[in-house]
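Novice: Next comes the sequence, and after it the predicted model I'd like to discuss.
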Amino acid sequence: MPTTVRLVVLISGAGTNLQALIEASADPAYGATIVAVGSDRPDVEGLVRAQLHGIETFVLPTADFEDRVDWDIALTETVSSFEPGLVVLAGFMKLTGPAFLGVFGGRTVNTHPSLLPSFPGLHGPRDALAYGVKVSGATLFVVDEGVDTGPIIAQVAVPVLDDDDEATLHERIKVSERAMLVDWVGRLARKILAGTAE
């Protein structure tokens, strides 16, 4: 019987959410172990963070493939080789496709810096400010074939301050988003473990 759930984390940048997950998973009671970190971009800080903790990494730039279909198949095969129970998109700036979702649909989670279904897409904080909302936040959801459209797992509210600009609002959202991600990945992992223990 497994004592932790195997996680693959996909990133595209600095990996601050990844770092929080690495620190949380150091505690055996957390319920999850990061077995690999993948990126669509080489030379990003998140890969260095993983390597410093002895976590295996891989890089699959979309430009290396004939088309997105081939890239999606390669991503699916590479992630599958690590046999994850859960896949976490932590600042991963590519949409996964049908091949990936065919294997990992229902067990891939992502975060977004708005209270979905409001303000999906690349500019959640900017769009929220432009609309004039007084409360924004972050959402953890199950990835589906749409853009930020999957079933919502959890949300956290972040007040919009009168002097906020996109950068200040986004930075405060990130802090709450990170805490929510760490909390809920642990909860999901322990729930998976409880299911295997039955």
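Specialist: Done, it's in.

Novice: CA atoms for contacts and neighbours, from now on please.
Specialist: Noted.

Novice: which residues of this protein fall in strands?
Specialist: Counting by DSSP state E, the chain has strands at residues 5-11, 32-39, 56-59, 86-89, 108-112, 135-142, 152-159.

Novice: another structure for you, compare them:
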Amino acid sequence: MSPLRPAGAAAQEPRAAIAVFASGSGSNFEAIAAACADGRLAARVALLVCDKPGAPVCGRAERLGIETFVFDPHAYPSKAAFEGEIVRRLDAARVRLVCLAGYMRLVGETLLGAYGGRIVNIHPSLLPAFKGAHAIRDAFDYGVRVYGVTIHRVDASLDGGPIVAQRAFDYAGRDREELERRVHAVEHVLYVETIGQLLKEQDKG
């Protein structure tokens, strides 16, 4: 006899497991987790990977009850060593897609070898313009009038790899904090939409 299901529950395929890598505040991490929780994204965040013990994103994950792997890179003898541990944890969680969201570390050969083609990153500029950790500031200081967000597949280069999605918006103001808020608002929507599309593409094979 089949086990009883709660009233109204229907048999469903397990939701796709994704992992989010972050080093800082984790606003994109929480936006993705919220989209999973409310059904906008047919997935679940199976693992947060963070290379900064004590980063605010860890507190967000704890509050949301999401499993974390928080590590100090300096505690490992090499990049291959800590990436090997990450790969083991991703495999154990059966992760289908790795989403970098403010992960301030270049992905190395070990992780690319195991999950190459299934790692994406979000960057707060219209790549290939304004690569690096200070993209919003650099674009603002340059005086551009069209800003944007890029999602791309990850390779061994800094903010390189094929572009998956971009979204642009006009901004002619001189308030950088307001600009940053607008960039983050675009990020939170575009990343969720793109993750959903990538998972659908995986399902189609």
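Specialist: Right, received. Where do you want to start? Please read these numbers as outputs of a predicted model, since none were measured by experiment.

Novice: What value does the TM-score take for this pair?
Specialist: With the length set by TM-score structural alignment, normalised by the length of structure 1, the two chains reach a TM-score of 0.90; 194 aligned residues with a CA RMSD of 1.8 Å.

Novice: rewinding a little: save the strands of structure 1 as CSV, and put in mean neighbour count and distance to Glu23 of structure 1 too.
Specialist: Converted to CSV, the strands of structure 1 look like this (neighbours: other CA atoms under 10 Å; distance: least, CA to CA, whole Å):
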stretch, mean neighbour count, distance to Glu23 of structure 1
strand 5-11, 25, 14
strand 32-39, 24, 10
strand 56-59, 18, 16
strand 86-89, 24, 15
strand 108-112, 25, 18
strand 135-142, 22, 19
strand 152-159, 17, 21
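
Novice: who are the neighbours in contact with Ala99 of structure 1?
Specialist: Val69, Asp72, Ile73, Thr76 (CA atoms under 8 Å, 6 or more residues apart in numbering).

Novice: number of nearby residues for the first one?
Specialist: Val69 of structure 1: 16 surrounding residues under other CA atoms under 10 Å.

Novice: wouldn't it be in contact with Phe100 here?
Specialist: No - contact criterion CA atoms under 8 Å: Val69 of structure 1 and Phe100 do not qualify, at 9.9 Å.

Novice: could you say what helices and strands the longest helix belonging to structure 1 packs with?
Specialist: With secondary structure taken from DSSP state H, structure 1 has its longest helix at helix 166-197. If you count contacts as 3 or more CA pairs under 8 Å, 6 or more residues apart in numbering; DSSP states H and E, helix 166-197 of structure 1 packs onto strand 5-11, helix 16-25, strand 32-39, strand 108-112, helix 124-131, strand 135-142, strand 152-159.

Novice: what's the closest of the strands of structure 1 to Leu129 of structure 1?
Specialist: For Leu129 of structure 1, the closest of these is strand 135-142, at 8.8 Å, according to CA to CA.
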